[in-house]
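**Student:** show me the folded form of this:
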Amino acid sequence: MKLAFQLAYKNLMGAGLRTWLNVGVLSFSFIIIIFYNGLIDGWNEQAKRDSIAWEYGHGQFLHSEYDPFDPFTVLDGHGVLKEEQSKNLTPILIRQASIYPDGRMLSVALKGIDVNQSTLELPIQAMKESTAAIPAMVGENMANAAKLKEGDEVLLRWRDKGGTFDAANITIVKVFDTGVPTVDNGQIWIPIQKLWDMTGLQNHATLFVANDQFQATNISGWKFQSQEELLSDLTEIIAMKKVSGSIMYLLLLAIALLAIFDTQVLSVFRRQKEIGTYIALGMTRSQVVGLFTVEGSMYSLLAMLVGSILGIPLFAYLAKTGIAFPAASQDMGIALADRIYPVFGVQLVLTTILLVVIAATIVSFLPARKISKMNPVLALKGKLQ
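**Tutor:** Next up, the predicted model:
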């Protein structure tokens, strides 16, 4: 085996530019595969972490009549939990409302949250410390859509529990930045105590967010959704992105492997005298086949070396600084931060190395099989069988 590697290395270096072209294409495919999967894994981890921290907590209790995808259920989808049942749960009450910035009307989801909660990372401290009659906070996307900034007052109209319209000015005390658009777009947050007073729905909540101390139980009139269920849509999107991305890098890999295959076919055709000499010197056909297979697989080993020289500094830089995404990407409706930090795990790198090495070995073996059928006498004469 040592002799096979030595001969394979000598032959590859002797091929010159042809070898380095094959290695270059294969190493490029190697880098692209790791980069794309690392980016998707980084997005996946970051989106899940942000969604849990900003919105989902460790699960949610939703009122049985409330459907997050049906805005008409907000009117009646709320209820009260007993004090012993609401332990380790943060109540959120959602009501439909409208605001009138600069004479325009915008429909919003008015959300009340306990200013003393610590389950979600919403910056509620500003509302807690404010002396405004109705302090409110909005996300950056909402602030841009309504052209609001901290310190602005805007007219808010809502309905109380009897369906009667009421209105008052609210003060924007905080504009927060988040990568989770479902707590930003079209939403205004106020203290739940204020919302209870405004609507007359004392102690009512549309949903409850669980903290890490909560033990899931069945509560009549409420449905519990675990983290896995809440994150299922995001998981499906990530899986779909991986499948669609695999088409791209498999095409790149196929181009590189085709170049190796063509090179091996040409080698077998042009080096028949060399093959005949090996057999005449006592090497078995299987040993010669192995020699050419090792020679082809060494393209992948050289590609790993070149890819590591180029890829390691690049991946280290991207993992540290992240990749910035344009502001327009925040409007997709899924958790996507303005900067994503790729995750290049050991499993990803090892899996990619195995994929490239095994694929290169297979395409090297296929043309080398012809050697086992060669007549050594004709091969020494350089004639086709």
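**Student:** contacts and neighbour counts: CA atoms only from here.
**Tutor:** Fine.
**Student:** can you give me the strands in the stretch 1-150 of the chain?
**Tutor:** Listed in chain order, the strands of the stretch 1-150 of the chain (DSSP state E, counting those that start in this stretch) span 60-63, 89-99, 106-113, 135-139.
**Student:** tell me, how many residues neighbour G276?
**Tutor:** 23 (other Cα atoms under 10 Å).
**Student:** go on, I247?
**Tutor:** By other Cα under 10 Å, 11 other residues sit near I247.
**Student:** now for whichever strand or helix holds it, which elements pack on it?
**Tutor:** Using DSSP states H and E, the element containing I247 is helix 232-270. On a contact count with 3 or more Cα pairs under 8 Å, 6 or more residues apart in numbering; DSSP states H and E, helix 232-270 meets helix 17-51, helix 285-321, helix 346-368.
**Student:** out of the ones you listed, deepest packed?
**Tutor:** helix 17-51 (a mean of 21; mean count of other Cα atoms under 10 Å).
**Student:** pull the distance from that helix to the chain's centre.
**Tutor:** Put simply, helix 17-51 sits 13 Å off its chain's centre (Cα atoms, centre = their mean, to the nearest Å).
**Student:** how about this one, so we can line them up?
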Amino acid sequence: MLLLKTAFKNILGGGMRTWLNVAVLSFTFVIIVWFNGITDGWVQESRQETIAWETGDGQFWMPEYDRYDVFTLPDAHAPIPNGYREGMAKGDLMPVLVVQGTVYPGGGRVMNIQLKGIPAGQTAVKLPTQGLADREEISALVGKRMARSAGLQEGDYVMVRWRDRWGAFDARQIRIAGVFDSKVPAVDTGQLWLDIEDLQQMTGMDGEATYLILSVGTEVPVDSGWVFKSLAYLTADLDEMLAANRIEMVILFIILLSVALLAVFDTQTLSIFRRQKEIGTYVALGMTQKRVATLFTLEGTAYSLLAIVVGAIWGTPVLLWQAKVGMPMPDLIEETGIAIGNVIYPIYTFTAILWTILVIVFSSALISYWPARKITKQNIVLSLKGKIL
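**Tutor:** Predicted structure coming up:
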């Protein structure tokens, strides 16, 4: 405790040099906490939105279906097994039929799309399918991205072509019943959502589906022949992308922390160089050279402790304000295919803040010990005379 008090007195007596080091370290501390908060906020929002709009708590795929291979779509449909009927009746399972199609939005343009059938009025996902209940004509929902790329608006009619189960082409005008806004591109880009009964009738696939969505909070039913895809599998792409982002974040942290710790290292090296007589005096008064080295190490560590306190003072209101207003994202972010909103709201967790503090303190102690360890090898007699080794 005495060494720690002495260390704080020594660095506080350093004047402007001390406060410059503290300012750099506190800035690094706040930036790391903020960046972690932005990443955690994005992760949580992306996962929640993906579950709410697309995956549910998992999906049952018919064996021939592969969402990454469009060539499987002609065969990716089958009658729904009886084992799933009870879950569908309770609303625990929601069937989705996927058919490859083409849309002609006008102006001589042609767009390849996927026609997806879903029960009108379902509640398993957030798709606003209530507008598909109109039985007078075939209606469809489109996402904001799809509507913008195809130039469609609510109430428009668009020509759609598809193949039925026998391979014959058919076409019909379909009314756009609504345009929904989702942060999940996987339910938006290149897709038209229809009532599943309409799509089954159009394609001759009565009673068939491509996959079933398991509602959030329900139990997985008994296996009835279709392949269950867990939430971990369905969000694997998101997890891999986040893992890559974590690597980039670590590299950024290393750069920031290296710049901040370089100032501490230079300060401690210069301090040991200039305080030769003081080091010799400490030893002459009874301190071992190892304790003197510990004192200088604690001085370097004290910079980080003081920086954390200063960073908490000025950084807390800034971080709380950022958590309230969020960080706006450019409109082009929608074209990246990432599940992300127009604004990211950071989430600051105790674990992330604690790890940041531990890393900064440990790194400061390590970088301070590096020059201080030379004290144990110094000739104390020469140090008392002020001679530099």
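**Student:** returning to that earlier point: any chance of TSV for the strands of the stretch 1-150 of structure 1, columns distance to A259 of structure 1 and mean neighbour count?
**Tutor:** Shown next, in TSV, are these (distance: least, Cα to Cα, whole Å; neighbours: other Cα atoms under 10 Å):
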stretch	distance to A259 of structure 1	mean neighbour count
strand 60-63	54	24
strand 89-99	60	22
strand 106-113	58	20
strand 135-139	52	25
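**Student:** out of the ones you listed, nearest to M13 of structure 1?
**Tutor:** Checking the strands of the stretch 1-150 of structure 1 against M13 of structure 1 by Cα to Cα gives strand 135-139 as the closest, at 59.5 Å.
**Student:** which bit of structure 2 covers the closest one?
**Tutor:** Aligned by TM-score structural alignment, strand 135-139 of structure 1 corresponds to residues 139-143 of structure 2.
**Student:** okay, the strands of the stretch 1-150 of structure 1 in JSON lines with distance to Q125 of structure 1 next?
**Tutor:** Compiled in JSON lines, these are given as follows (distance: least, Cα to Cα, whole Å):
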{"stretch": "strand 60-63", "distance to Q125 of structure 1": "23"}
{"stretch": "strand 89-99", "distance to Q125 of structure 1": "16"}
{"stretch": "strand 106-113", "distance to Q125 of structure 1": "12"}
{"stretch": "strand 135-139", "distance to Q125 of structure 1": "10"}
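**Student:** among these, which comes closest to G38 of structure 1?
**Tutor:** Set against G38 of structure 1 and scored by Cα to Cα, the strands of the stretch 1-150 of structure 1 come closest in strand 135-139, at 28.8 Å.
**Student:** follow-up on the earlier one: mean deviation (superposed) between the match of strand 135-139 of structure 1 and structure 1, please.
**Tutor:** Here the mean offset of stretch 139-143 of structure 2 against structure 1 after fitting is 0.8 Å, by mean Cα distance after the TM-score superposition for structure 1.
**Student:** can you name the residues in contact with that stretch?
**Tutor:** Stretch 139-143 of structure 2 is touched from outside by 129, 131-132, 174-182, 187-189, 191-195, with contacts defined as Cα atoms under 8 Å, 6 or more residues apart in numbering.
**Student:** what about 7 Å?
**Tutor:** If you take Cα atoms under 7 Å, 6 or more residues apart in numbering as the criterion, stretch 139-143 of structure 2 is touched by 132, 174-182, 188, 191-194.
**Student:** gap between the aligned residue in structure 2 for R285 of structure 1 and I338 of structure 2?
**Tutor:** R285 of structure 1 maps onto Q289 of structure 2 when the alignment is built from TM-score structural alignment. Q289 of structure 2 is 57 Å from I338 of structure 2, where distance means Cα to Cα, to the nearest Å.
**Student:** over to I254 of structure 2?
**Tutor:** Taken as Cα to Cα, the span from I254 of structure 2 to I338 of structure 2 is 26 Å.
**Student:** also L354 of structure 2?
**Tutor:** Separation of L354 of structure 2 from I338 of structure 2 (Cα to Cα): 29 Å.
**Student:** distance from the match of strand 135-139 of structure 1 to the middle of the chain?
**Tutor:** 28 Å.
**Student:** buried stuff in the helix holding I247 of structure 1?
**Tutor:** For helix 232-270 of structure 1, a neighbour-count test (16 or more other Cα atoms under 10 Å) marks 234-235, 238, 249, 252-253, 255-261, 263-265, 267-269 as buried.
**Student:** next: stretch 177-188 of structure 2.
**Tutor:** For stretch 177-188 of structure 2, burial by neighbour count (16+ other Cα under 10 Å) applies to 177-180, 182-188.
**Student:** wait, what's in contact with W43 of structure 1?
**Tutor:** Neighbour list for W43 of structure 1: I340 [criterion: Cα under 7 Å, 6+ apart].
**Student:** can we see that at 10 Å?
**Tutor:** Counting by Cα atoms under 10 Å, 6 or more residues apart in numbering, W43 of structure 1 touches 37, 49, 238, 335-337, 339-343.
**Student:** which of those count as buried?
**Tutor:** Among those, those classed as buried by 16+ other Cα under 10 Å are 37, 238, 335-337, 340-343.
**Student:** quick one, what contacts the match of R285 of structure 1?
**Tutor:** So Q289 of structure 2 contacts 279-280, 282-283, 295, 372-378, 380 (Cα under 10 Å, 6+ apart).
**Student:** what angle do the helix or strand that the helix holding I247 of structure 1 is followed by and helix 285-321 make?
**Tutor:** With elements assigned by DSSP H and E, the helix or strand that comes after helix 232-270 of structure 1 is helix 272-280. Angle between the axes of helix 272-280 of structure 1 and helix 285-321 is 120 degrees (criterion: axes from the mean of the first three to the mean of the last three Cα atoms, to 10 degrees).
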